[in-house]
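> pasting the structure only:
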């Protein structure tokens, strides 16, 4: 054996020694063995099928037309409809196709982290996971708050009517109950989401059926209001780097940010790739149906609401869909819609919490995080990853997140761009990786398909406020710092294991010499 082979063997032994250190366990919890691949040391009783994964993805991205009011207020009827018809073909479709191909090729809970790591190495893999998780976990804090807001709206009250401590207890209780439900397993989350989907989308189905007879198609082509655009530009906060933020009577920053927010996050489904039955078949089907559900879930209610109402552009504030429902069908439908909006936040919370927790688990399995985050419960769910996500949600649930959402949106855009570029690079550098599902286009065709997607995402980032850009710089700097600290820790541990092995070899050699001398074998 030559020196190079011997050095390689020692390196692998050192890595194995590091990865096999004792890890904390809970009764009923399991952690993957060192060196294991995608197989877990327990058997999942039930895996996600096409329907369950479709609904979970739908709620990971959309959850219905709740929250589209800002788009109408920023751009008017015509450009709102145009945006929700065109942009799914630029953002949603491409993200879903990328996720289907790479998730089937890399069925790991780390999701996009695995793709970027394979394409660009550990540092970029870490940054992708870090930015995606920070954005998702912090965003998830708003759903318990919105749920309580809708419940209070039904009762005629407001969350301002209850004290801060009481509010904190309510938010904490809701978060803990939902986290426990999540801990019981993805099949439970899937079935719960299906039930909520039927209840939450039913008032919009009724709205479309009843309102279809009241639609005046000429209202769909109403141009944006210049005065409202100016007011929206003032309301949207801080200055941008570019002067075209309100060009053409459209407030482009809130308009594009709202479209982006409502049409993206299909990549979160990649965190469940190892939990589905036959990923090569299930993933593309579920993602395809979810794109259709997301697009139609916006377009059809908007066609009816904008065509059947004389509402001004400035009237479209948060929750205005309930006013439209009352105009079209009566107060009973408005109350039902508010209730549906409230429980829809439960499914949004569950989908986001699941994907964030599984991503943390995948990052721990890859060595980015302490192995404790890879511990699974007997239900197959990552116990400590769920706990950390829930704690952050509870801590931030009493915080004003309005400005923070745009900032987190910016960071998510960065991680998404990493994934798009990684997809294209892997098509070139690793063409022979087994892909159970592959987009039926050549590499050149994929470049053409994804170029508008990347450009549109960059435009959203270009319109960000200076405050958002500064915030993102701090968050990214912290991410690189955390990776460097972790990298140094691993290097020191690796060096320590190497030193211990060298000492053991010296001791063994000394014992061998002493034994040989005593038996007279030397000389």
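Nice, I can see it. Because the structure is a prediction, the values reported are computed rather than measured.

> for the rest of this, base every contact and every neighbour count on C-alpha atoms.
OK.

> who touches residue 91 in this structure?
Counting by Cα atoms under 8 Å, 6 or more residues apart in numbering, residue 91 touches 260, 263-264, 453.

> could you export those as TSV, including neighbour count and secondary structure?
Formatted as TSV, the contacts of residue 91 follow (neighbours: other Cα atoms under 10 Å; DSSP: H, G, I helix; E, B strand; the rest coil):
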residue	neighbour count	secondary structure
260	21	helix
263	24	helix
264	23	coil
453	20	helix
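
> now, the most widely separated pair of these?
For the contacts of residue 91, the farthest-apart pair by Cα to Cα is 263 and 453; their separation is 11.9 Å.

> which non-adjacent residue is nearest residue 203?
residue 337 (5.7 Å; Cα to Cα, 6 or more residues apart in numbering).

> circling back: from the contacts of residue 91, pick the one nearest residue 298.
The closest of the contacts of residue 91 to residue 298 turns out to be residue 263 (Cα to Cα; 9.7 Å).

> then this one, side by side with the first:
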């Protein structure tokens, strides 16, 4: 039996459920306002679509087509299959453990605290860096729109990062990207319902415009643009798939809203499946139309690519102006939802004591984590203002793929450890589905640039240092387990419900260091544990 001092103690599944969406999703001491359950199934699915569609489609062709040529379509299929397998794994875990922590909490419950903490840091790459990357893309579309409509655009020192293009320039900042993040910050602070509804409107607009693009682009379809189909061979398709996978991140953001929907056991899987079908369908339609409408040599370094494709096809700027205007409005939704996902993961980590408690503070008026949101937006704004897009996209991909692989592994572990627990959804073809998902994620990681791997290694080292310096010493679970051991209660740290709910909050803070001296020589089993019959015997207190 592991000691409570181990960095691999596991968060009990039942405790997570009691604390989160179906129970006390409150501040660290169990008091205060809760997150408001105000998101419908449709709005939740639109959050997944909104966070995903546009992230890659609006500008990733300029990166992926030079790598794979017309075979970028196959790269989209590989990325879609990987995302689909992972989405099924997310659906099972989200229906079993409905919590704002998403991958972080799933890993905490299956692989232990340290691994969960590292996955949480991978999610920082996925959400915060993704939000910044999309804000940079939004800035490019804004400049394109201004040029087409008004004949002028923002100067470089107000619209590009200091070292954009591979060399350092005189002082500059991507001001439109910073402004976009600031707007998202205020909207998210206003309330979850308001943010979800605004996102749904923008997503419907975005889907309509992409359908318009496909129809117009097909009028200029040239089969010759598909030859040669794969000039870089299989290696090119693999490299492009790694880059294109950036365009599929966002589906998992649905699971971060688990504590803000009713009946998450059913709502989360449904929303994930709906979003996956919509995203894959629209991506394939746009990819086939785009590659067929323009020679592959024109994609390289092509900013605001879809608008330029329509201008090339029609010989007129009318449709491209419409597309640019819609992109300026709709890409907003991606930054909005990715920042939302980041704040909810940080909320869960703070509630567990992994990061400072201020990140779990919920405003009594808006029922949102306002301090958390402000800090997150500050970081995202700095990234968007000073880092170029190509660097950001690869960092997002490797962080996301790492988290996805661990989640798929978590499905296997939870099936073996808790085979009888309630699951609103089960992945089909188990265990093949999670195993293939893991292999696909690792393959895509292998196709990324070695510099990206090195950067992730440095990022993980920093994460380990912060865990040792703060997370380990402030872990709420560890404090409760140590208090129970000091009281003479034998606990299983491998995923048991070790402390009764009524005493957990009292023992999760500094008071956990002191335990009443007068204890019965044979302490009785806490009442909260006697009813815990949903877990197998080896997952309960001995």
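All right, it came through fine. No experiment lies behind these values; they were computed from the predicted model shown.

> TM-score of the superposition?
In this superposition the chains share a TM-score of 0.77, using TM-score structural alignment, normalised by the length of structure 1; 446 aligned residues with a Cα RMSD of 3.0 Å.

> from residue 175 of structure 1, how far out is the most centrally placed residue in structure 1?
Nearest to the mean C-alpha position of structure 1, by Cα atoms, centre = their mean, lies residue 268 at 4.2 Å. From residue 268 of structure 1 over to residue 175 of structure 1 the distance is 20 Å, taken as Cα to Cα, to the nearest Å.

> turn the contacts of residue 91 of structure 1 into JSON lines, including distance to residue 469 of structure 1.
Shown next, in JSON lines, are the contacts of residue 91 of structure 1 (distance: Cα to Cα, whole Å):
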{"residue": "260", "distance to residue 469 of structure 1": "17"}
{"residue": "263", "distance to residue 469 of structure 1": "22"}
{"residue": "264", "distance to residue 469 of structure 1": "20"}
{"residue": "453", "distance to residue 469 of structure 1": "21"}
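
> my guess is residue 303 of structure 2 contacts residue 59. True?
Yes - here residue 303 of structure 2 reaches residue 59: they are 6.7 Å apart, a contact under Cα atoms under 8 Å.

> of those two, who's got more company?
Each of residue 303 of structure 2 and residue 59 has its neighbours counted (other Cα atoms under 10 Å); residue 59 has more, 24 against 18.

> tell me who's in contact with the equivalent of that one over in structure 1.
The alignment partner of residue 59 of structure 2 in structure 1, by TM-score structural alignment, is residue 67. Residue 67 of structure 1 is in contact with 318-319, counting by Cα under 8 Å, 6+ apart.

> over to residue 180 of structure 2?
Applying Cα under 8 Å, 6+ apart, the residues contacting residue 180 of structure 2 are 135, 332.

> what do you get if the cut-off is 10 Å, keeping everything else the same?
For residue 180 of structure 2, the contacting residues are 132, 134-136, 138-139, 331-332, 335-336, 381, 384, by Cα atoms under 10 Å, 6 or more residues apart in numbering.

> re the thing from before, across to structure 2, which of the contacts of residue 91 of structure 1 hold up?
Among those, the ones still in contact in structure 2 (both residues aligned by TM-score structural alignment, their matches' Cα atoms under 8 Å) are residue 453.

> returning to that earlier point: for the match of residue 59 of structure 2, helix, strand, or coil?
Assigned state for residue 67 of structure 1: coil (three-state reduction, DSSP: H, G, I helix; E, B strand; the rest coil).
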